[in-house]
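Enquirer: Only the shape, not the letters, is given here:
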């Protein structure tokens, strides 16, 4: 009932968008666009502000998440990247890793509820996709953890340290399969829409000589390889194994990675993978310092999208936003991958000026302008900064709802059209025979348009179904409240955002 009330209120507000149908608005708010946000939990960056296990703390943590997700919905975002594993600890009930101290206050202690389950359900209640954000290898940034699982990993020799950073050693096959197991546990246990890694791989600047703790392992496994190439290959293997697991278990769960913002220089990876080098002055530090090789993942077709952290303004002297976004878009397109730029809102914390906000809006425009295939998007870092730009985005660039871009895979076909659609007492309902069989991730796009328009008048001239200005919302259930006095259409969306033919209700 609460969901229907929420949908009713949104339906009322939708009338202000429905009329007039401005071509300018259409251009500013495209039908298909990734509009994501990073929701960081490590160190309580975005959430939670307090940790513990009491009912009072639990209630406060849930309320804070609800506020964040309400804001995401009101801004017409499409997706939330929720950090479920930051330090080889988790924000859900796991049989493989300890509970995160950032939610319960003590590593390995349950907070008494399941944050991932809560976020998935609350995202879907608002029509938002939920991506599980996983740090693949990071174990510690200086803290010596000592839960039961931590002690076991130490006993097995799984940890690799340089400076203050410790990771689960990517060179160990058991470690790589453990990470695959964690990802399998998430995607099979929770109805997440996607899985995303960030940019923590090897410890920064770990040496490539006998002083390195993994030197002996390299000599044992692959002495014929360059030390650095062996490390990059270990990262490649992990990503490829996760990709294969997803294709086997949950092929409609999308998989992406968010590397550092500069890659593909002439002296690093561009020649190796057949890509024109990145022309900015800034260096590809990630290739040699953390053994991250994004062009390799694109070339090997082991990810569905790339979301590089282009955290510099358009005027930056050595890493200007525009040329970087264009290069990444071209690289993704070359290898058949989607490019969704990660851009930071953090400068607004210190310099919240009209010009700084205009700069960030220019970056959204740049992402759209440089897309070669129309499969573009922006992922905002991070959730705590959303209020700083909410008004500008929700009234302009994100003024209308959006669907995420289609992920086209050769074996996927468009889903079946919903059936038995009917509207009574302000509630639109329909049926989906395959929903009850658990066949893939399924959600629905709901459209509303004036009754006097014929069906062919509301269709997109480019062949992408119904025009974007009539998109009312995305829902995960087979019903929703709708504004009175209009005609409606419903389509099924697969997990890869392929859209069915519509069913109309007048």
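Expert: Great, that's in hand. Everything numeric here is computed off the predicted structure, so don't read it as measured data.

Enquirer: contacts, neighbours, all on C-alpha from now
Expert: OK.

Enquirer: Now residue 142: closest residue in space, sequence neighbours ignored.
Expert: What sits nearest to residue 142 in space, not counting adjacent residues and going by Cα to Cα, 6 or more residues apart in numbering, is residue 164, at 4.8 Å.

Enquirer: and residue 167, how many neighbours?
Expert: 22 (other Cα atoms under 10 Å).

Enquirer: Following element in sequence after the helix or strand hosting it, please.
Expert: Secondary-structure assignment from DSSP states H and E places residue 167 in strand 165-168. Next along the chain after strand 165-168, taking DSSP H and E as the criterion, comes helix 173-189.

Enquirer: try it against this one:
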């Protein structure tokens, strides 16, 4: 439905040569390595520059009345039902044709405000739904509410296991404007400037998780990382809540001392791990891990993320654990197992957790020391890691598509 991106070949609308499907490649590689793939979209953005060439089959040529220019960018007008329906069809097409694990929206709904007002007088005149001119902000928020609910309903009707998440700006509202807001002094907010009432969507169950972009340091005078993390965890409403970190701000020449020191991001992560209701972290953006981050990569690899973790399950989508391993065997240092067949996608084995404990010691699946890893295949060959070749009990549990975990298998003993 959408033309090929110019970022692939330099020419909008032109397929790669030799042909390949980059989205399918990303999905395959993620799943091969036991990762989830969340397709990140900016729903209403058409072009980063109004002079930018678009593919010849772009919907903007068929329906120029759906497009507005704001600043030097082009957007779909969220006030038009036709534009909302088109965006929903595009998302449905992705979910239907690709094995994505989630659809993920960026913080842009209505764009960040400029000096001029957003040019939606025509759509407001045609589709105001009884809102008065002085209540236009509420109308805009309802436009976004409508598409969020429409998208969630469409995604879940197409593939019930596909998650829907939002990565909003780090401040919902300032307390000065709303007693429910955070004690911050942000110049822009989701509710007042982007017309995105994200906690309403979370509370109403229209989305599966929020991933607020708290791109400030601990102790920021207007938007303190710790204060905001605690505010967001109080608004999780029994849905997923993760936090976005500003890796891109780490810089020796930064005017903010916190971003010139190696400990800022690790300290944020440690703080979140002590905050009930916050289930993980994300980092913006991945490309910055290719440069000097004052040893952050080593801190993540060797300490904070030394072991893999099970992605938190989403019980409101599926809370049924898969069937446990039906047979486990070993020969030498190789362990193999077989699984039960399952009809439903949500019940099929997806990944396997490997547990190990020294033979004769009490096994506790909740003890992180016994969590050895997560694998994709149904066999595993161990390398010796103990010069004394002790015996270890190895158990395998099954993870389904939504990361519900089965009970562990009976143990097999392996000398390692």
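Expert: That came through fine. All values derive from a computational prediction rather than experimental measurement.

Enquirer: Can you pull the TM-score for these?
Expert: TM-score of the superposed chains, computed with TM-score structural alignment, normalised by the length of structure 2, equals 0.86; 393 aligned residues with a Cα RMSD of 2.6 Å.

Enquirer: and the gap between the residue nearest to residue 142 of structure 1 and residue 235 of structure 1?
Expert: 21 Å (Cα to Cα, to the nearest Å).

Enquirer: Ok, residue 400 of structure 1 next?
Expert: When distances are taken as Cα to Cα, residue 400 of structure 1 and residue 235 of structure 1 turn out to be 39 Å apart.

Enquirer: Tell me the counterpart of residue 393 of structure 2 in structure 1.
Expert: When the structures are aligned by TM-score structural alignment, the residue of structure 1 matched to residue 393 of structure 2 is residue 487.

Enquirer: Its match - how many residues pack around it?
Expert: The number of residues packed around residue 487 of structure 1, counting by other Cα under 10 Å, is 19.

Enquirer: That one and residue 16 of structure 1: what is the separation?
Expert: From residue 487 of structure 1 across to residue 16 of structure 1, the span is 16 Å (Cα to Cα).

Enquirer: With residue 159 of structure 1 instead?
Expert: 56 Å.

Enquirer: and what of residue 298 of structure 1?
Expert: When distances are taken as Cα to Cα, residue 298 of structure 1 and residue 16 of structure 1 turn out to be 42 Å apart.

Enquirer: Please say which of the two ends up with more neighbours.
Expert: Of the pair residue 298 of structure 1 and residue 16, residue 298 is the one with more neighbours under other Cα under 10 Å, namely 22 against 9.

Enquirer: quick one, what contacts the residue nearest to residue 142 of structure 1?
Expert: 140, 141, 142 (Cα atoms under 8 Å, 6 or more residues apart in numbering).

Enquirer: Alignment lookup: it to structure 2.
Expert: By TM-score structural alignment, residue 164 of structure 1 lines up with residue 72.

Enquirer: Give the buried residues for the lengthiest helix in structure 2.
Expert: Taking residue count as the measure and DSSP state H as the definition, the longest helix of structure 2 comes out as helix 136-158. Neighbour counts over helix 136-158 of structure 2 (16 or more other Cα atoms under 10 Å) mark 137, 139-145, 147-149, 151-152, 154-156 as buried.

Enquirer: swap in stretch 347-362 of structure 1?
Expert: Using 16+ other Cα under 10 Å as the burial criterion, the residues of stretch 347-362 of structure 1 that qualify are 347, 348, 356, 357, 360, 361, 362.

Enquirer: Restricted to strands, list the residues you listed.
Expert: Among these, none falls in strands (DSSP state E).

Enquirer: Reformat the residues you listed as JSON lines; add distance to residue 117 of structure 1.
Expert: Converted to JSON lines, the buried residues of stretch 347-362 of structure 1 look like this (distance: Cα to Cα, whole Å):
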{"residue": "347", "distance to residue 117 of structure 1": "32"}
{"residue": "348", "distance to residue 117 of structure 1": "31"}
{"residue": "356", "distance to residue 117 of structure 1": "36"}
{"residue": "357", "distance to residue 117 of structure 1": "34"}
{"residue": "360", "distance to residue 117 of structure 1": "32"}
{"residue": "361", "distance to residue 117 of structure 1": "33"}
{"residue": "362", "distance to residue 117 of structure 1": "36"}
